[in-house]
Structure formats: C-alpha cells, structure tokens
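Visitor: Everything below, folded, please.
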Amino acid sequence: MTGSAASPSFRLAYVPGVTPAKWVRIWNERLPHVPLTLLQVPVAEASGALRDGAADAGLVRLPVDRTVFSAIPLYTETTVVVVPKDHVVTAADEVSLGDLADDVVFHPLDDVLGWEQPPGRPAVERPVTTADAVELVAAGVGLLVVPQSLARLHHRRDLTYRPVVDAPQSSVALSWPEEATTDLVEDFIGIVRGRTVNSTRGRAPAGTAPAQSQRGRPDATETGRKPAAGKTTGKKTTTGKTTAGRSTAGGSTRSGSGAAKGGRRGRPRRRS
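Guide: Okay, here's the model as predicted:
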C-alpha cells in the first residue's frame, strides 16, 4: 500500500448497468464515519476518472489497462437481444446469433461487447448511445444485443429480451490505479470479496481487535469436559504420566485382576 486513509471520504465510480447498492450498504455499516460518494460515469470515461483522481476506485467493465490499473473480476453478465414484444424471437426461450441474421442489429458507439463481427445486417448509421439504440428498437427499426443489466436499465413496456447463447459477454470488475492502493481501497476490496469485518486479510475498524482462530487450541471448557461413560484412559497423557487412581467411569482402579488390560500378565495358575 502506498498510503493510509487520510481522505475524509471514499469516491466510487460505476458504469451504467452496474448496481453498487449492496456494497454501499455494507460500507455504511462498517465505516459509518467515512462517507461513500457515488459517481456514475459512461464506460468510455471510467478509466479517465480513475486516472485523474476523480474517483478512488470504480466498478467498470473489462478490459482495463493492466499496466496502470489493478482489477478484481466480480461477475460476467448474460448477453441478451432486445426486441419488440411481438417479434418472432419471443417465441423461443433463447436464441443464437444465426437467428438474428436477417434483422438489422444496432451497434451503438458505446457498445461494451467488443464484437469482432456484429450479428445481423448493419444499420445505415450507428446510434451514439445504447439508450438511442433502444429507442430505435421500440420504433421497430431493428434489434439490439447488450448485457442483460443494460436491457433492464433501459426497460420499456413495449420491449422484451431473450438470452443469446453464443454472443460475447461483458465482465464487471472492481478497478483502481495500482499506485493508489489506499487503506480505504483495501476496505472496499474486502467488502466486494465478502470478507468479514474481522478478516485477517481485511483491515479491521480502528479499535477493533481481529478475532483469533480457535483451531488447534483447546476450548476454554475443554479441560473440564468429561469423557463418555464406561471408557477408561489407559493411554499416557500429554505430560507422559499415566492416569491413575480413578477410571473414567468414576470407579477406583485395583491391582491384580482389576488392573488395566495393557499391564504385564502374571504367572498362569497351574491346573490341578
């Protein structure tokens, strides 16, 4: 790490379609004294916001420049095709890219799927944004293939969507400038990775001692725990001494026939 948590707040950028609410709630529970500020940015501006210091970390879409940024992949989205509700595609539960070959499929300038070759027939002009492309789909001009979260973000009552089984997918990651890995960034990393507040890999709040693992150590009541009834302890204890004076069933031990089975046998009695 290159610094301590001197900033009075934590600034988190996120791109359209990403929902940071769960992680923000956990942050507010664990660090109520450090306000978290959300900054929504277009996909194309996310790297600039992190590089320029407008945000401390960001929930972005991969890929990112790994020579500048660290990134922790979080999840990969299902890709869907957005269509009018009366489109023939709605008759199926899922489709393939080949099923879209005869349709105009929009490829907006802010596309996040990184197509080598977009499916379907190209539109005369590329829409500037995904929101513009959704409006064109609603007008019955063509279709749009996007991550499912963007289909939900731009939901319209006259449109629906279906999964596309062989389309590229978009992955979301937590990213931040590698040279600006602060304590607050480490705190947020712990949250998105599901670490507990006392995790030894995370940074516990000030004044909170991390919980110690009890594995390999006797419980506080271990030495007072009684063995199961009827069993005897003929084995040596950890000090090297044999247990004596009492059996574990509660009775006294005797020499001779009442001795432990592991002792030396006496001279056999001669038969008459």
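
Visitor: rest of the way, CA atoms for contacts and neighbours
Guide: Noted.

Visitor: any idea how far the residue nearest to residue 199 when sequence neighbours are not counted lies from residue 92?
Guide: Taking C-alpha to C-alpha, 6 or more residues apart in numbering, and ignoring the residues beside it in sequence, residue 199 has residue 210 as its nearest neighbour in space, at 6.9 Å. When distance is defined by C-alpha to C-alpha, to the nearest Å, residue 210 is 53 Å away from residue 92.

Visitor: try residue 146
Guide: For residue 146, the distance to residue 92 under the criterion C-alpha to C-alpha works out to 18 Å.

Visitor: Looking at these two, which one has more neighbours?
Guide: Comparing residue 146 with residue 92 by neighbour count (other C-alpha atoms under 10 Å), the higher total belongs to residue 146, at 27 against 9.

Visitor: Residues in contact with the strand or helix carrying the more buried one: which ones?
Guide: Element membership for residue 146 (DSSP states H and E) is strand 143-147. Contacts of strand 143-147 from elsewhere in the structure, counted by C-alpha atoms under 8 Å, 6 or more residues apart in numbering, are 77-83, 103-107, 111-113, 133-134, 137, 169-170.

Visitor: Return the subset of those lying in strands.
Guide: When DSSP state E is applied, those are split such that 79, 80, 81, 82, 83, 105, 106 fall in strands.

Visitor: Show the contacting residues for the third one.
Guide: What that stands for is residue 81. With C-alpha under 8 Å, 6+ apart as the criterion, the residues that contact residue 81 are 143, 144, 145, 146, 161, 162, 163, 164.

Visitor: Kindly recompute the last result at 6 Å.
Guide: 144, 145, 161, 162 (C-alpha atoms under 6 Å, 6 or more residues apart in numbering).

Visitor: Neighbour-wise, give me the winner out of those residues.
Guide: Neighbour counts for those peak at residue 145, which has 31 neighbours (criterion: other C-alpha under 10 Å).

Visitor: From residue 103, how far out is that residue?
Guide: Following C-alpha to C-alpha, the distance that separates residue 145 from residue 103 is 12 Å.

Visitor: same check, this time on residue 8
Guide: 52 Å.

Visitor: Which one of the two is surrounded by more residues?
Guide: Set residue 8 next to residue 103 and count neighbours by other C-alpha under 10 Å: residue 103 wins out with 16 against 10.

Visitor: Here is the second sequence; please produce its structure so I can put it next to the first one:
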Amino acid sequence: MTGPEESPSFRLAYVPGVTPAKWVRIWNERLPDIPLTLVQVPAAEAPEALRAGEADAAFVRLPVDRTYLSAIPLYTETTVVVVPKDHLITAADEVTLADLADEVLFHPLDDVFDWAGPPGEPAFERPATTSDAIELVAANVGLLVVPQSLARLHHRKDLTYRPVTDAPQSSIALSWPEEATTDLVEDFIGIVRGRTVNSTRGRAKPPAEQKQQRSEPKRSEPKGTRQKSAAAKSTGRTPRARTAGAKQQPKRGRPRRGS
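Guide: Here you go, the predicted structure:
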C-alpha cells in the first residue's frame, strides 16, 4: 500500500519501440494531481531499473525474472527484416529465414532476440546498437532483423521492411516489482487493462466520492398499494369505481309493528 512517506508521483519506464502516450493521457485525465514521469531505458536494462527503484513500473520485453517481477503480457510484435528500398527482397510481401541465408545480417549488441544461432552470413563485427545497425543497412552493407516497432522507430526514407514469418518474436509486457505493488501501480494496471473509473478495482476516485455517486435504493410501496394499482390498471377503474355498481344489501332494522 502507498505510505504517507512516498512521493505523490509515478515513474514509468519504457523500452524503445513502445509508445505509452495513450496510457499517459488517461492517467493525466484520471489522476491530474499525481505527475507521471516517463523514463526511456534500453531493453536489457529495464528489469534492473525496476530492481533499483528507478521506476515504479515499466513496459518491458519478455522474458523477465518472475521470481522478483510481476508481469502482464500485452502483445506480441511482428518480426521484420529491414532492407534498402531497391533490394530484391522488396519484391515479396513476406520472407522466411531461408530467404535470408545468403544475406549479411547484423546482430547488434542490444539485439532483443535470443538467437540460438543468428541467421544469414555474419557481419565483420557486431554494431553497438540497433541505431548503428540501421545506418549500416542504409549503406548497403547488410540487413537487420528486428521487431516491427523498432523498424518504425528508426524509419528512414531510403529503407523499408518485410515480415519474416518464421523468425522469433518479441512480446511486450507491463512489469513491476512484486513486493512494491503500490496503489498507484494498481491504478496504472487498471488503465492498461481498460478498466473504467468506477470499476471495482479502480482507484481513480476516493471511496467517499464513489459512495456519493451511487443511486439511492428505490422505496418500496406497501403491499396493498401495489395490488390496488395493478387492479386499477387491468380494469381501467379505480377500486372505488369498481365497487360502486355492486348490489347493495338492504339495511337490517327493527321490525315494524302491525297497526
């Protein structure tokens, strides 16, 4: 639970390729008094940033250490190969790893794929970053296999990409330290999962305010009143009008004496 000693702010880390804008917008609408700070971190450093307390939660690339971190998988990306626009591969709508066997493929040090054996012909050396590898692809030195979001992040007019149908895929998840599941973390989980403000696990509004918005229970009418109303609707007459035409019983009085 959030303690009074904690700063009323939320730090959200995210790895390259993730666009957290829509979730940040909802946070600002629901919790305008609690600032959300974005921190971009390399994919390999995101779990350590959570361990070190540098962020309250993070969008990470799976897998993560589940003995320490909780994670909610969100989506799996399409894997693509980045090529120059005039490359022969652009003639196909999609390719396989076998189609890349004779190509020089870069394997940067920050590669997000855990290759058992990188496909294609190995490059002379491994680029330090994906961004460096993109520059080499633009220089017509080789090709690069990455998640689609990274191909879009490093978009260049002279490059394009095609899906690789049988390549490994990268999945994005929301993660946080299991032992630090604060109320603000729960709030952000609710936003990412699409919960409404008034959902049972939402915390965007104080409990007192939520109670005020609840509608009051309807007051029940006495049983006899409901029965009379139903009878009136079925006959079109009020109970008094219905009994007015009934045969009147003669009044009983004392017998008159004979003259």
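
Visitor: Drop the TM-score for these two in here.
Guide: The TM-score (TM-score structural alignment, normalised by the length of structure 2) is 0.82; 237 aligned residues with a C-alpha RMSD of 2.8 Å.

Visitor: one step back: among the contacts of residue 81 of structure 1, which recur in structure 2?
Guide: For the contacts of residue 81 of structure 1, the contacts that persist in structure 2 are 144, 145, 161, 162, with contact defined as both residues aligned by TM-score structural alignment, their matches' C-alpha atoms under 6 Å.

Visitor: Among the residues you listed, which pair sits farthest apart?
Guide: The span of those, defined through C-alpha to C-alpha, is set by 144 and 162 at 10.8 Å.

Visitor: before we move on, the earlier item: have a look at how far, on average, whichever helix or strand comes after the strand holding residue 146 of structure 1 is from structure 2.
Guide: Heading C-terminal from strand 143-147 of structure 1, the first helix or strand you meet, by DSSP H and E, is helix 148-153. Between helix 148-153 of structure 1 and its aligned partner residues in structure 2, the average distance after superposition works out to 0.4 Å, using mean C-alpha distance after the TM-score superposition for structure 1.

Visitor: Can you give the contact residues for helix 148-153 of structure 1?
Guide: Applying C-alpha under 6 Å, 6+ apart, the set of residues contacting helix 148-153 of structure 1 is 17, 78, 79, 80.

Visitor: Can you tell me what the third one aligns to in structure 2?
Guide: When you say that, I think you mean residue 79 of structure 1. Matched across to structure 2, residue 79 of structure 1 falls on residue 79, judged by TM-score structural alignment.

Visitor: Please name the residues that touch its match.
Guide: The contact partners of residue 79 of structure 2, by C-alpha under 6 Å, 6+ apart, come to 146, 147, 148, 163, 164, 169.

Visitor: Export the residues you listed as TSV, with columns for distance to residue 225 of structure 2.
Guide: Below are these laid out as TSV (distance: C-alpha to C-alpha, whole Å):
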residue	distance to residue 225 of structure 2
146	73
147	69
148	68
163	71
164	73
169	68
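
Visitor: Any chance of the contacts of helix 148-153 of structure 1 in a markdown table with distance to residue 126 of structure 1 as columns?
Guide: Putting these into a markdown table (distance: C-alpha to C-alpha, whole Å) gives the following:
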| residue | distance to residue 126 of structure 1 |
| --- | --- |
| 17 | 21 |
| 78 | 23 |
| 79 | 20 |
| 80 | 19 |
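
Visitor: Just checking the distance from the strand holding residue 146 of structure 1 to the centre of its chain.
Guide: Centroid displacement of strand 143-147 of structure 1 relative to its chain, using C-alpha atoms, centre = their mean, to the nearest Å, is 26 Å.

Visitor: matching residues in structure 2 for it?
Guide: Using TM-score structural alignment, strand 143-147 of structure 1 lines up with residues 143-147 of structure 2.

Visitor: What count of nearby residues applies to residue 10 of structure 1?
Guide: A total of 19 residues lie near residue 10 of structure 1 under the criterion other C-alpha under 10 Å.

Visitor: Okay, strands next: where are they in the stretch 51-200 of structure 1?
Guide: Secondary structure of the stretch 51-200 of structure 1 (DSSP state E, counting those that start in this stretch): strands located at 57-61, 69-76, 79-84, 105-106, 143-147, 159-163, 171-177.

Visitor: Redo these as TSV? Include distance to residue 21 of structure 1.
Guide: As requested, those are arranged in TSV below (distance: least, C-alpha to C-alpha, whole Å):
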stretch	distance to residue 21 of structure 1
strand 57-61	12
strand 69-76	15
strand 79-84	22
strand 105-106	30
strand 143-147	19
strand 159-163	24
strand 171-177	14
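
Visitor: do you know which of those lies nearest residue 187 of structure 1?
Guide: Between residue 187 of structure 1 and the strands of the stretch 51-200 of structure 1, the shortest separation by C-alpha to C-alpha is 11.3 Å, and it involves strand 57-61.

Visitor: So what touches that closest one?
Guide: Taking C-alpha under 6 Å, 6+ apart as the rule, strand 57-61 of structure 1 contacts 12, 13, 14, 15, 171, 172, 173, 174, 175, 176.
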